[in-house]
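Asks: Below: sequence and its predicted model.
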Amino acid sequence: MEIRLATRDDLKAIDEFDIFLGNRMTEIERSELWVALEENLVIGYISFNEQFYTRPFVHYLNVRKEYRRSGAGRFLMLKFEELYRQSERLFTSTESNNLPMLLLLEKLGYKCCGVVDKIQKESEIIFCKDLNPSELKS
């Protein structure tokens, strides 16, 4: 499996399985979108930036249905962690009924750090992961 920065050429493949709001093209232009490929097919993507209180935050993680449980989501999250390995703390969120993402975050060591109710039908759970706990200041 290859993980690389997304390009405009990936948009058509992403559109085939994209379920989230937002503008993938803008994320590509800002170098905020990475893709997972299997035999040159885009099977998943991750979108992240530092616009959550200036902290690294995963906004979207999405894998084609037929490739779920293939490790693509984990590899994409590990790429995020690798790119921000000098950060003290990483963040993401998911809806309370998204069991696959909840299990993945638990396996990767993310902890619940808050819940936002009434934004959507399901509660949004905020997760964080401390990368350098001995250096944390806040």
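Replies: Received the coordinates, thanks.
Asks: CA only for contacts and neighbour counts going forward, please
Replies: Will do.
Asks: Identify all contacting residues around the strand of greatest length in the chain.
Replies: Selection of the longest strand in the chain by residue count, based on DSSP state E, yields strand 41-52. Contacts to strand 41-52, defined as CA atoms under 8 Å, 6 or more residues apart in numbering, come from residues 10, 13-14, 27, 32-37, 55-64, 67, 72-73, 76-77, 80.
Asks: helices or strands up against the longest helix seen in the chain?
Replies: Longest helix in the chain by number of residues (criterion: DSSP state H): helix 72-83. With contacts taken as 3 or more CA pairs under 8 Å, 6 or more residues apart in numbering; DSSP states H and E, helix 72-83 sits against strand 2-5, strand 33-38, strand 41-52, strand 55-63.
Asks: Give me the buried positions along that helix.
Replies: Residues of helix 72-83 classed as buried: 72-77, 79-81 (neighbour count, 16 or more other CA atoms under 10 Å).
Asks: ok, and here's another one to check against it:
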Amino acid sequence: MIRKGEGLDFSQIATFDNFAGCRRTEISEDRLTVFDKDGDVVGFVVESRKGLLGRPYIEYLAVENRYRRQGLAAKLIQAIESKHAGKRLFISSEATNTAMLNLLKNEGYIMAGRIANANLSGADELYFFKHIN
């Protein structure tokens, strides 16, 4: 089940969250959405507060390792898309994250640009968009 994040979700999210940012703040600002599987939070997505160039932007997307490749990330992205009909939605990924790049291709995202060496690892960051109908 996909639902809005709640304060009690924080401890479960922390077990698989590798991103910077403050999940408590994102929950309090209604920007964090979770995938709840039988009472366990196994994935989340965060919308950026300010967007990207004035457009909606998915800032973080994570799914617990044992639940990956089951379509949960796609469902989380689709939940955000459903809120932005008629707009262009942006998302980014490290160039080395093959699973995410495949997901974005399968979901109809188009590459918009690249920032070379943007990540601490030295990997490029790739930006994508999709026109939401």
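Replies: That came through fine. What you are looking at is a predicted structure, and each value in this text was computed from that prediction instead of being measured.
Asks: before we move on, back to that, mark which of the contacts of strand 41-52 of structure 1 are buried, thanks.
Replies: For the contacts of strand 41-52 of structure 1, buried by 16+ other CA under 10 Å: 10, 14, 27, 32-37, 56-64, 72-73, 76-77, 80.
Asks: Count the residues that sit near Gly7 of structure 2.
Replies: By the criterion of other CA atoms under 10 Å, Gly7 of structure 2 has 12 neighbours.
Asks: That one: what's it in contact with?
Replies: By CA under 8 Å, 6+ apart, the neighbours of Gly7 of structure 2 are 24, 27-28.
Asks: ok, back up a step: centre of the chain versus the longest strand of structure 1, how much separation?
Replies: 5 Å (CA atoms, centre = their mean, to the nearest Å).
Asks: now Lys50 of structure 2: how far from Asn117 of structure 2?
Replies: Here Lys50 of structure 2 is placed at a distance of 23 Å from Asn117 of structure 2 (CA to CA, to the nearest Å).
Asks: Give me the more crowded residue out of the two.
Replies: Asn117 (13 against 10).
Asks: Would you confirm that the more buried one contacts Leu126?
Replies: No. Using CA atoms under 8 Å, Asn117 of structure 2 is not in contact with Leu126, being 10.4 Å away.
Asks: For the residue nearest to the spatial centre of structure 2, which non-adjacent residue is closest in space?
Replies: The residue lying closest to the centre of structure 2 (CA atoms, centre = their mean) is Leu61, at 2.7 Å. Excluding the flanking residues, the one nearest Leu61 of structure 2 by CA to CA, 6 or more residues apart in numbering is Val45, at 4.4 Å.
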